[in-house]
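Asks: Below are the sequence and a predicted model for it; my questions follow.
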Amino acid sequence: MSQDLYELLGVDRDADGDAIKRAYRKLARQLHPDVNPDPESQDRFKAVSHAYEVLSDPQKRAAYDRGGDPFGGFGGFGGAEGQGFSFTDIMDAFFGGAAAQQGRGPRPRQRRGQDALVRMDIDLAEAAFGTARELKVDTAVECTTCHGEGTAPGTHPVTCTTCHGQGEVAQVQRSLLGEIRTLRPCPACRGYGTLIEDPCRECSGDGRVRARRSLTVKIPAGVDNGTRVQLSGEGEVGPGGGPAGDLYVELHVEPHPRFTRHGADLHCTVTLPMTAAALGTTLTLPTLEADLDDAEDDVQRDFEVEIKPGTQSGTELVQRELGVPGLRGGRGDLVVTVDVETPTRLDDRQRELLRELAGLRKEESPTGDVRPEQKSVFSRFRDAFNQH
């Protein structure tokens, strides 16, 4: 390895201080032990650091150019008086100059508050058509005594004398690489840079207190169970009177006595006597709007459904656009399922009439209609193929 310091850094002999510094940073990023643990690279890193230490100092560089040895031999990273290249120069190589020397500064006392989550129970009609509900919440609000500053009336935070308002204190340690300077949060002011000598008695210096307040929550039409409504800026006020977070209202839709919801569709079941299913009838059923107390007069509160003669149990009758409105427009359907009820208690006259009906229909001794299992299209195609 060449011992010429200029060749070690890869610069000309007339290079200025900035060129020497740029060359050293480039090599340090490549050869530093934390990046390249190879022993040969470590030795070269020491040599490059020695070269930079000499050539970055005008007096040592002049001595070297005259043919002398600034250290009286290869003295490593410091002379008898502890002089040598600073650890900051290595940090500069990785993080770029002044950025390695600058701290974060004092942290603000004002910070954004946390988001809050509350649950609200609503009924199916409110979820379907929307509503406005009053909600009482317990959250942190700004202290009205100190207006978020955290100090007693007439006083203000004072500059910390330990860190002089910087929020950080320097700690210097010696190592093989020289002096290592680190910044830590000031233990006196906890990094704020200021001290509250006389805290507000109402909030104990936090700048906020807990209080109960009322809010109006607007619930859009078409929400479902588990939907969260966001109220921006209605959550917890931050420390030091910082901006409030958001409040999320999670909706829980209570079960309905008549309807069940499947997406945008409503389902209900009507039970019909055997005679009504056989003869047919017309039913008048309530819509979901019938649950609304403040609905307008032109709202459809009921509808008629025609039961055709011979309707079987399990038949579904679809009523278009009587379901739940969608959040993005449109409306689902209302599906009415017919459940035919067979009488279990008959008097003598009723039993006689049913026997007469069975005789007329020649159903006195039914054997049951056993049907083969319905095959899929693929199964029928396979059977036809196997026959050839």
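Replies: Here it is on my side, so go on. Here the structure is a predicted model, which means the values were calculated and not measured.
Asks: Going by C-alpha atoms from here, please, whenever you check contacts or count neighbours.
Replies: OK.
Asks: Strands of the stretch 1-150 of the chain, residue ranges please.
Replies: Applying DSSP state E, counting those that start in this stretch to the stretch 1-150 of the chain gives strands spanning 116-122, 131-142.
Asks: For Ser214, give its distance to Lys375.
Replies: 62 Å (C-alpha to C-alpha, to the nearest Å).
Asks: I meant to write Glu142 there.
Replies: Here the criterion is C-alpha to C-alpha. By it, Glu142 lies 71 Å from Lys375.
Asks: And for Thr344?
Replies: 35 Å.
Asks: These two - which one has more neighbours?
Replies: Taking other C-alpha atoms under 10 Å, Thr344 and Lys375 do not tie; Lys375 has more neighbours (9 against 5).
Asks: I'd assumed that one was in a strand, is it?
Replies: No. Applying DSSP: H, G, I helix; E, B strand; the rest coil, one finds Lys375 to be coil, outside a strand.
Asks: Below is structure B, check it against A:
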Amino acid sequence: MTDYYEVLGVDRSASDDQIKKAYRKMSRKYHPDIAGPEYEDKFKEVNNAYEVLSDPDKKRMYDSGVDPNDPNASAGYSSAGFGDMGDIFGQFFSNAFGGGGQGPTPRTQPGRDSLASAAIDLKTAVFGGTAHLTINTFGLCPECGGSGAAGKEKPVTCPDCQGRGMRQKVVRSMLGQMMTTVPCDRCEGHGTIIEHPCPKCQGHGRIRTTRKVGVSVPAGINDNTRLRLAHQGEVGEGGGAAGDLYVDIRLKSDKHFTREGDDLHCWIQIPMSWAVLGHQIDIETFDGTQKLDVPEGCQPEQTVSLKGLGVTRIKRPQERGDLVAHFSVRIPTKLSGDERRLIEQFGASHDEGKAQIRQSSRPASERKGFFSKLKDALG
């Protein structure tokens, strides 16, 4: 018997929340759309484990040593005294007095949700756009349209169970021999039989297919955001309604900008003369080329902000963050004779006789002035 707890990687004492959390982790890890088609069996095993452990009755049945996914074991369990006595007597008297069973299982089943990921560039995150991805999942069979039957044939009533989907079976119990109800072997509990299954889908009404999907990305989206596309997941058995498609958005790194919240940051290296005298430069932004003023006497790591050229605020789409330019000053390492004489003249007139050396425990950019200290003191 399969150890469903081991499949999900949890202890037998795990709570419902722990089981659910483990299932989400394992289903994402082994989903064929992410891990690859070769993990489809493992993905089904994870889903089977969760189906049992998330259902109180099936979990109680499994913990007593019977696998609910085994029809024969289920029948033995329900009539052998391992479960609730009310279930035994309820089943006995419902069969004895003609009570109805659970009825045939519909051939059409809803499809499961699918999970995929898409990588977008920073500009798409700033303005929004469309992410294109390819997914491999179950789609409607084009030959039979989901019916599972060749041509336009209709399923016929099962001659063994007369359409009930269940059959009676004699089992032994602590009360003696009893009549119980199990799914019909011939129709697998559906109550009908497809005499000529569709050759393309083998009667399932769906086939594995690859298709392209366009995902609308809202402006200002954050990294690792999950988007939901209703009814874009896998089609169910028998052409059942498709589940949802969940897409995890990943942001690619950008060679010009770094994002911090709704602001964009860039680092610009300027020559020493521009830092001293000031200068106007052109920089590239997501809004095109913009002019930026280097302030006179610009210090290393000094910043200048361009308002409204950052990331769109996702909760206030009419607003955007800022673009923050950080300056680094390029100090020349090799000077010509004339250049050296000019620098020496500058030093003689500007630096001689002045206290140019200051020693501190913190960088100059972290030291605060009087008003900043007063503001901190007042809270």
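Replies: Sure, I can see it. In this text the structure is predicted, and so the values were computed from the model without any measurement.
Asks: Would you pull the TM-score for this pair?
Replies: Once superposed, the chains reach a TM-score of 0.65 (TM-score structural alignment, normalised by the length of structure 2), with 280 aligned residues with a C-alpha RMSD of 3.3 Å.
Asks: quick revisit: I'd like the strands of the stretch 1-150 of structure 1 laid out as a markdown table, including mean neighbour count.
Replies: Putting the strands of the stretch 1-150 of structure 1 into a markdown table (neighbours: other C-alpha atoms under 10 Å) gives the following:
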| stretch | mean neighbour count |
| --- | --- |
| strand 116-122 | 15 |
| strand 131-142 | 16 |
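Asks: Out of those, which gets nearest to Glu363 of structure 1?
Replies: strand 116-122 (52.0 Å; C-alpha to C-alpha).
Asks: For the equivalent of Asp121 of structure 2 over in structure 1, list the residues it contacts.
Replies: If you follow Asp121 of structure 2 across to structure 1 using TM-score structural alignment, you land on Asp123. Neighbouring residues of Asp123 of structure 1 by C-alpha atoms under 8 Å, 6 or more residues apart in numbering: Val253, Glu254, Pro255, His256.
Asks: Which strand or helix spans the third one?
Replies: With the criterion set as DSSP states H and E, no secondary-structure element contains Pro255 of structure 1; it sits in neither a helix nor a strand.
Asks: ok, it to Cys268 of structure 1 distance?
Replies: The spacing between Pro255 of structure 1 and Cys268 of structure 1, counted by C-alpha to C-alpha, is 13 Å.
Asks: So Gly308 of structure 2 is in contact with Leu323, correct?
Replies: Yes. Counting by C-alpha atoms under 8 Å, Leu323 is a contact partner of Gly308 of structure 2 at 7.2 Å.
Asks: And these two? Which one has more around it.
Replies: Neighbours were counted for Gly308 of structure 2 and for Leu323 using other C-alpha under 10 Å; Leu323 has more, 24 against 14.
Asks: That one against Thr303, yeah?
Replies: No. Between Leu323 of structure 2 and Thr303 there is no contact under C-alpha under 8 Å: 10.0 Å.
Asks: burial count for the nearest residue to Lys152 of structure 2 once chain neighbours are set aside?
Replies: Once flanking residues are discounted, Lys152 of structure 2 sits nearest to Cys144: 7.6 Å by C-alpha to C-alpha, 6 or more residues apart in numbering. Cys144 of structure 2 has 24 neighbouring residues, counting by other C-alpha under 10 Å.
Asks: Please enumerate the strands of the stretch 251-388 of structure 1.
Replies: Using DSSP E, counting those that start in this stretch, strands in the stretch 251-388 of structure 1 cover 260-262, 265-273, 281-286, 302-307, 316-319, 334-341.
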